[in-house]
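[1] Give me a 3D structure for the following:
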Amino acid sequence: MFVQRKFDTMQNNEISVDILRGAIELETTAHGVLPHRLPAWARLQCPDPQLAMVEAQPSGVRLVFRSEATVIELDTLRTRRVYVGAPPRPDGIYDLLVDGALIAQASVAGGNVLNIDMSAGTMKTEAGPVGTLRFTGLPARAKNIEIWLPHNETTEIVALRTDAPIEPIPVHGRKVWLHHGSSISHGSDAASPTTTWPALAASLSGSELVNLGLGGSALLDPFVARVMRDTPADMISLKIGINLINTDLMRLRAFGPAVHGFIDTLREGHPDTPLLIISPILCPIHEDTPGPSLIDMSGLSLGQLRFRAAGNPAERAAGKLTLNMIRDELQRIVKQRAVDDPNLSYLDGRELYGATDAGELPLPDNLHPDAATHRRIGERFMRLAFKKQGWGWTR
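    Next comes the predicted model:
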């Protein structure tokens, strides 16, 4: 599906917020526009290159419009990641939906390459060309069209061409679900952008997803809380814990007040919005062993990317966090606050993926679920959150 031809009958369409959903901000670049999931003021508050990389990866971001077009061309400039010493990552996938049904998938060629040496802690970018996707044979009738951008590749949108006019689609009463979490919520190792667990749960519930899953960066940052405070939403969920251990960022003494502060900020803008606090899914290496998480160099030498827990269980006495400690503290905080906040609730992440699941579908790299597990988590979240919590706007 990669071509360079252009057709005289194709017309250019403006890329604007009217047809782009799931992004917080659009940046004009030398090539086109770059969707961001954090605004510029928030990005300026943290120069972390990991955060800069993941917030610009458009997890949950999609072009949405109505048209009679039978042909669509999309020019994009991707930035794909290459981890030194690890197996090549698969190309990012674009999912094309017509009237809610997935009808085509494709990848784009060309683009930049971000070389990441995890052992040295360095990143280097090699520039590459713009690529073109072409979808053909779409039904010759008025229809709703969604193009979900790759959840794991930074994607500058250069041009959108169609062989018929397009128009924005009003939300029409669909409720907005605002979610923040780690790389698991971002979609690491999901098969495609519509099959990350939040995208699946959103589809099953009929909600409009704004996904602030930020790989390696769900760290209770105050600027993320302020972004969420100021983002319209009908339901909010916060999945927190694993990144705090991965990075060995804080101790138990700091964790509780940081959670309270994050919730306080959310409640400034969303005083009565249903708010679900989700603890980590099962991750055997960190259930009772603190972080940080480090690359298992023995696996890397065999071309396998795996992680190991580098902490010592004895360090729990000094307040170093484990997943079980985080779950206990989150449950305690929610129970305490729910007395005065009836719209606040808690979900143990092991209900989404627990010990039985780990036996059947183990985490391939010891941290991230595979594609089948994303589907299981998404389906369970639909049942445990949208239905059980009484968010009665499901399909």
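
[2] C-alpha only now, for contacts and for neighbours.
    Will do.

[3] Could you tell me which helix of this structure is the longest one?
    helix 252-269 (DSSP state H).

[4] buried stuff in that one?
    252, 255, 258-263, 265-267, 269 (16 or more other Cα atoms under 10 Å).

[5] Please generate a structure for the following sequence too, so the two can be compared:
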Amino acid sequence: MKAKILLVFIIGTFHWIFSPVLNAQNEERHETVAIYEVDTKGFTISSTEMSNLLRTELEKLNQLDVMDRYDMNYLLQKKDGHIENCYGKICLIELGKILKVDNMLSGSVQLLDDVIIVSLKLIDVGRAQVAKQEVIEFLNLKHQIRPMLQLTLKKMFALDIDENLMSKLTQKNDYETAVNFPQAQRLNLNGPRMGVTIVSGDGAKVLKEKEEFGGYDGSPVMFHFGYQFEIKYLNQGNFQALVEFIPLVTGLDQGQFIPSISILNGLRNSRMGLEFAFGPNLFVNKVADGYFDNQGTWHLRKEWLATNNEPNPYPIESRTDSRGEIKLQSTFIFAIGKTFKSGKLNIPLNAFFAPGKKASHRFGLSMGFNLSK
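    Alright, predicted model coming up:
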């Protein structure tokens, strides 16, 4: 009698000590799931290959214990062999009972016109009902099937998704389409710029004028150099819309320092390397108030005041003058360009035109270089 009591006490103590561990192990057990076939239309890959892709992506999520396809095929061969066109709920429930799994995952991936529709459903075999279902329309990007399946599964199981990737695969006019169009090589022309600026009209006369008369005793053809920064805000197919920031310094070859910055909005064809752009240009210039006499000679305003007591009969105007004050001025630039390629080396060549008063226009050529990533 005492031996029986002692045995019961030992068994009870063992159960009391180890039952939390056993319960924890049971709680950690994931439900089982089998993926038989995914219906595919409009793709070169077969239904079996699509099912294998889906199985791999589901295993990565670690939400369910996914039955190995070889085990599944072995169990089916022991029964009735291969079952074809098993996509409906009734067929999948019966198949789940044969495989002795908790859930069956199936669905379809179909190409319809310009969209790919991924539809997945998780069927609870025991309850004979659809437990989860998700349908997402993607862009016609066949090369991105794997991330499409991944995103659809994560949405189904209410997991965090990459919203940026989802946008690229579902929105036509997404800002970055390297995912959408990997076959279209993107041009990124950030890099140094150098070239010549030519000034015409009244501006050219000032540059060539002697310094004592407000000129620069130089040439209307000046060297410039700087750097181009660009931001692409819209990609579609082979075209890119972008904003370019181009700070330049002009005139160092003639002892001048003329800083400027252009902010251009442009459109580029990445395949042909052609582009055009336009936008404001801000630059620093020395400007003075003065007048032209009857002989067409330029004088500063203060010259009349210093030698005459009478009112100045000549109209006062402002123009570029080396004796003037430094001011920030603006104009508008139009530019076109072509990018030449040699291996991974990009060589952009651009021509620009900036209209000005009294035919004081600026135009010129600029070139640069960078390496494709």
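
[6] Just give the TM-score of the two.
    Taking TM-score structural alignment, normalised by the length of structure 2 as the basis, the two superposed chains have a TM-score of 0.23; 149 aligned residues with a Cα RMSD of 6.9 Å.

[7] could you pull out the helices for structure 1?
    Counting by DSSP H, the helices of structure 1 are 40-43, 49-55, 183-186, 197-205, 222-229, 242-246, 252-269, 297-300, 323-338, 355-360, 371-381.

[8] tell me what the longest helix of structure 1 is packed against?
    helix 222-229, helix 323-338 (3 or more Cα pairs under 8 Å, 6 or more residues apart in numbering; DSSP states H and E).

[9] Burial check on the closest residue in space to His186 of structure 1 that isn't next to it in sequence, number of neighbours?
    Distances taken as Cα to Cα, 6 or more residues apart in numbering put Gly213 closest to His186 of structure 1, at 4.1 Å, once the chain neighbours are dropped. Here the number of neighbours of Gly213 of structure 1 (other Cα atoms under 10 Å) works out to 27.

[10] Pro348 of structure 2 and Ser342 of structure 2, how far apart?
    11 Å (Cα to Cα, to the nearest Å).

[11] ok, now Gly107 of structure 2?
    48 Å.

[12] who has more neighbours, the two?
    Neighbours were counted for Gly107 of structure 2 and for Ser342 using other Cα under 10 Å; Gly107 has more, 23 against 8.

[13] Can you tell me the closest non-neighbouring residue to the more buried one?
    Leu120 (4.3 Å).

[14] Which is the succeeding secondary structure element to the helix or strand encompassing Tyr74 of structure 2?
    Taking DSSP states H and E as the definition, one finds Tyr74 of structure 2 inside helix 69-78. Sequence order places helix 89-99 as the next helix or strand after helix 69-78 of structure 2, per DSSP H and E.

[15] now that next one against helix 69-78, angle please.
    If you take axes from the mean of the first three to the mean of the last three Cα atoms, to 10 degrees, helix 89-99 of structure 2 sits at 90 degrees to helix 69-78.

[16] Which strands and helices lie in contact with helix 89-99 of structure 2?
    Using 3+ Cα pairs under 8 Å, 6+ apart: helix 89-99 of structure 2 touches helix 69-78, strand 103-112, strand 115-124.

[17] With distance to Ser260 of structure 2 as new columns, can the ones you listed be given to me in TSV?
    As requested, these are exported to TSV (distance: least, Cα to Cα, whole Å):
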stretch	distance to Ser260 of structure 2
helix 69-78	66
strand 103-112	52
strand 115-124	47
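
[18] how far away is the nearest residue to Ile157 of structure 1 once chain neighbours are set aside from Pro49 of structure 1?
    Of all residues not flanking Ile157 of structure 1 in the chain, Thr76 sits nearest, at 4.7 Å (Cα to Cα, 6+ apart). Separation of Thr76 of structure 1 from Pro49 of structure 1 (Cα to Cα) stands at 22 Å.

[19] quick one, which of those two is more surrounded?
    Using other Cα under 10 Å as the criterion, Thr76 of structure 1 and Pro49 rank with Thr76 on top: 27 against 10.

[20] all helices of the stretch 101-250 of structure 2, in order?
    145-156, 163-170, 201-208 (DSSP state H, counting those that start in this stretch).
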